[in-house]
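In: sequence unavailable; structure follows:
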């Protein structure tokens, strides 16, 4: 995309994954093409963008923002009937958040089949009705690797994009299995990962911690937080993930949700008809309508 217009690069590149498989050469060629784009292009708002890449591994960091953990702790304890003042509950959340620095990143797997585009409908599948949003900074891997060192991690990142990790909260816990968490039931339903609209090469983002994440539901701001509030940064998340799985070009790694989930807003869960608008500085805008299953 150049100056808001999208240019078709076929047949030179068949898809995004073919670029990522030889990212260094592809990026150099993209610079050349951007300098002298062919044709008139099409305005981005005239297109229905698909996920920019949706064929690799999908890995998600959790419990990775200080303020988010404070809010989640308060909400969880309050929902359990804890009547202590908010400040006491928030203090517990702050203690928990600080302890995450010593515990290392927490990463779990998603499924690329759950992805939809930046303007695609989000189908609020049951079971469960407590559908929540989690707008997140995501990284796209351009160079694969196993046991990547933190100091080398950013060299393996092709660029950044936006992803919204929709989660159905009341099916996340399995009472029949004690404390175990069911991420398959709560997070990986079709359309539950709006991603895109595009990938911004890492060279255009001098410091990802300076980015700002904003999510609105029907025009009301729900999430409004700097990536600077992150606990384990991109380097730590990518390095940690690479010590569990072998990363490959085209993999998408989410870095965690900032503050402002539904529990913080009086359990204001998503319902059919809601429209989510998500934005991260310089990475584009998502606009997804929530619909009921047919």
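Out: Thanks, I have the structure now. What you see is a predicted model, and the numbers here were worked out from it, not measured in a lab.
In: can we go C-alpha only for contacts and neighbour counts from here?
Out: Will do.
In: and stretch 231-243, how far out from the chain middle?
Out: Relative to its parent chain, stretch 231-243 has a centroid offset of 14 Å by CA atoms, centre = their mean, to the nearest Å.
In: other residues contacting that stretch?
Out: 59, 61, 64-66, 100-101, 104-107, 139, 145-154, 247, 253, 255 (CA atoms under 8 Å, 6 or more residues apart in numbering).
In: so which of these sit within helices?
Out: Judged by DSSP state H, those include 66, 100-101 as members of helices.
In: which among the residues you listed end up buried?
Out: Burial by neighbour count, judged by 16 or more other CA atoms under 10 Å, picks out 66, 100 from those.
In: now, the contacts of stretch 231-243 that are in strands?
Out: Counting by DSSP state E, the part of the contacts of stretch 231-243 found in strands is 59, 61, 106-107, 139, 253.
In: from these, pick the one nearest residue 36.
Out: Nearest to residue 36, judged by CA to CA, of the ones in strands among the contacts of stretch 231-243 is residue 139 at 27.6 Å.
In: what's the neighbour count on that closest one?
Out: Neighbourhood size, residue 139 [other CA atoms under 10 Å]: 28.
In: ok, now the one 10 residues further on?
Out: Residue neighbour count, defined by other CA under 10 Å, stands at 16 for residue 149.
In: just say helix, strand or coil for the residue lying closest to residue 104 once chain neighbours are set aside.
Out: Sequence neighbours aside, residue 232 is the residue nearest to residue 104 in space, at 7.5 Å (criterion: CA to CA, 6 or more residues apart in numbering). Three-state assignment for residue 232 (DSSP: H, G, I helix; E, B strand; the rest coil): coil.
In: distance of residue 232 from residue 106?
Out: Per CA to CA, to the nearest Å, residue 232 is found 9 Å from residue 106.
In: between those two, which contacts overlap?
Out: Shared contacts of residue 232 and residue 106, defined by CA under 8 Å, 6+ apart, are found at residue 64.
In: among those two, which residue is more densely surrounded?
Out: Per other CA under 10 Å, whichever of residue 232 and residue 106 has more neighbours is residue 232, with 24 against 17.
In: let's bring in a second model and compare:
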């Protein structure tokens, strides 16, 4: 199933899109798609109602697509998780997952405009597979247990301001990762039962129609399962938490491409998970 949230920012409606492209309203089952919904078996209820033909259709054309999960307690990220990306970043492949956090309020819809932070000259794109946690994961016994805690998968753009991330970081990355709207997510959450192995997905990005990234999740240094198991040894992942699993080579940090500028269009796609398209606009000074 493809779970979605549609409508204006902050007022999205929960929905599900069937294989034939029909969109159905989930408002009668849940007020939103969030951690509580996922932890309580909400996806199973949706599947049952969908199979029985009990869900009303939703006229989705023209509706904004929001991030497919609401209000995660944490957005946990793994960096330098593709060998070629580590190389283009000028570092050795890590022996343990490199972990950082993004503020949950960085989540945006997959097609929302990206605002360059005022003063930014080095904002970069990063196509990533995102896993959304469906069951609490703490101190898991083995890697084999990990994927059973995933509710589903979606696309993320781990936008990064590289000067703030690397030169003004103070030793950590979050300054360059947490600008408003720096985590476009979606368009849908593909439930984990339809993607039992996330390690064979092609993922690609383009800027102004020109190819940038073109790789496969098979090239990850640490698999999604390993990441979840590893993280669970140090923290407890809660239902609704979002895990960004790393980006492949082909970013502006490599020096091969210019950083993003107003007017640029960024397009991302991952096999079976749909597409994103963002227009880059100047940032607004003052409070946001």
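Out: Perfect, thanks for sending it. Keep in mind that this is a model prediction, so the values were computed, not measured.
In: in structure 2, what residue corresponds to the residue nearest to residue 104 of structure 1?
Out: Under the alignment (TM-score structural alignment), residue 232 of structure 1 maps onto residue 222 of structure 2.
In: tell me where the stretch 1-150 of structure 2 has strands.
Out: Remark: strands assigned in the stretch 1-150 of structure 2 by DSSP state E, counting those that start in this stretch are 2-6, 13-17, 23-25, 75-79, 98-102, 107-108, 114-116, 123-124, 127-133, 150-157.
In: what span of structure 1 lines up against the fifth one?
Out: The counterpart of strand 98-102 of structure 2 in structure 1, counting by TM-score structural alignment, spans residues 106-110.
In: repeat that for the longest one.
Out: Aligned using TM-score structural alignment, strand 150-157 of structure 2 spans residues 157-164 in structure 1.
In: give me the distance from that stretch to the chain's centre.
Out: With CA atoms, centre = their mean, you get 7 Å for stretch 157-164 of structure 1.
In: with stretch 55-69 of structure 1 instead?
Out: 7 Å.
In: quick one: the helices in structure 1, in order.
Out: Using DSSP H, the helices of structure 1 run over residues 16-20, 23-35, 66-79, 86-103, 183-187, 234-242.
In: how far does the second one sit from its chain's centre?
Out: Same thing as helix 23-35 of structure 1. Chain-centre distance of helix 23-35 of structure 1: 26 Å, with CA atoms, centre = their mean.
In: and it, what does it pack onto?
Out: The contact analysis (3 or more CA pairs under 8 Å, 6 or more residues apart in numbering; DSSP states H and E) places helix 23-35 of structure 1 against helix 16-20.
In: go on, the fifth one?
Out: Contact analysis of helix 183-187 of structure 1 by 3+ CA pairs under 8 Å, 6+ apart lists strand 167-168 as its packing neighbours.
In: what's the mean gap between the strand it packs on and the aligned bit of structure 2?
Out: Superposing on structure 2 and averaging over aligned pairs (mean CA distance after the TM-score superposition for structure 1), strand 167-168 of structure 1 comes out at 0.6 Å.
In: how about residues contacting that strand?
Out: By CA under 8 Å, 6+ apart, strand 167-168 of structure 1 touches 128-134, 185-187, 192.
In: run the last query once more with 6 Å
Out: 130-132, 186-187 (CA atoms under 6 Å, 6 or more residues apart in numbering).
In: now swap in stretch 117-127 of structure 2 and tell me
Out: Under CA under 6 Å, 6+ apart, the answer for stretch 117-127 of structure 2 is 157-162, 247, 252, 259-260, 283.
In: tell me which residues in it are buried?
Out: Buried residues in stretch 117-127 of structure 2 (16+ other CA under 10 Å): 117, 120-127.
In: can I get the residues you listed in CSV with distance to residue 187 of structure 2?
Out: Output for those, formatted as CSV (distance: CA to CA, whole Å):
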residue, distance to residue 187 of structure 2
117, 24
120, 27
121, 28
122, 26
123, 22
124, 20
125, 17
126, 16
127, 13
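In: so which of those comes closest to residue 17 of structure 2?
Out: Closest to residue 17 of structure 2, out of all of the buried residues of stretch 117-127 of structure 2 and judged by CA to CA, is residue 127, at 23.0 Å.
In: the closest one -> structure 1?
Out: Taking TM-score structural alignment, residue 127 of structure 2 has residue 135 as its aligned residue in structure 1.
In: separation between that match and residue 175 of structure 1?
Out: 28 Å.
In: got it, and residue 63 of structure 1?
Out: Taken as CA to CA, the span from residue 63 of structure 1 to residue 175 of structure 1 is 21 Å.
In: comparing the two, which residue is more hemmed in?
Out: Shown here are residue 63 of structure 1 and residue 175; by other CA under 10 Å, residue 63 has more neighbours (21 against 10).
In: list the contacts of the aligned partner of that one in structure 2.
Out: Superposed on structure 2 with TM-score structural alignment, residue 63 of structure 1 falls opposite residue 80. With contact taken as CA under 6 Å, 6+ apart, residue 80 of structure 2 is in contact with residue 86.
In: ditto for residue 39 of structure 2
Out: By CA under 6 Å, 6+ apart, the neighbours of residue 39 of structure 2 are 134-135, 239.
In: map it onto structure 1.
Out: By TM-score structural alignment, residue 39 of structure 2 lines up with residue 21.
In: cool, residue 208 of structure 2 as well?
Out: Match for residue 208 of structure 2 (TM-score structural alignment): residue 218.
In: cool, and residue 270 of structure 2?
Out: Structural alignment (TM-score structural alignment) places residue 270 of structure 2 against residue 280 in structure 1.
In: report how many residues lie close to its match.
Out: Count around residue 280 of structure 1 with other CA under 10 Å applied: 24.
In: swap in residue 267 of structure 2?
Out: Applying other CA under 10 Å, we find 24 other residues in the vicinity of residue 267 of structure 2.
In: got it, and residue 76 of structure 1?
Out: Around residue 76 of structure 1 there are 13 other residues, counting by other CA under 10 Å.
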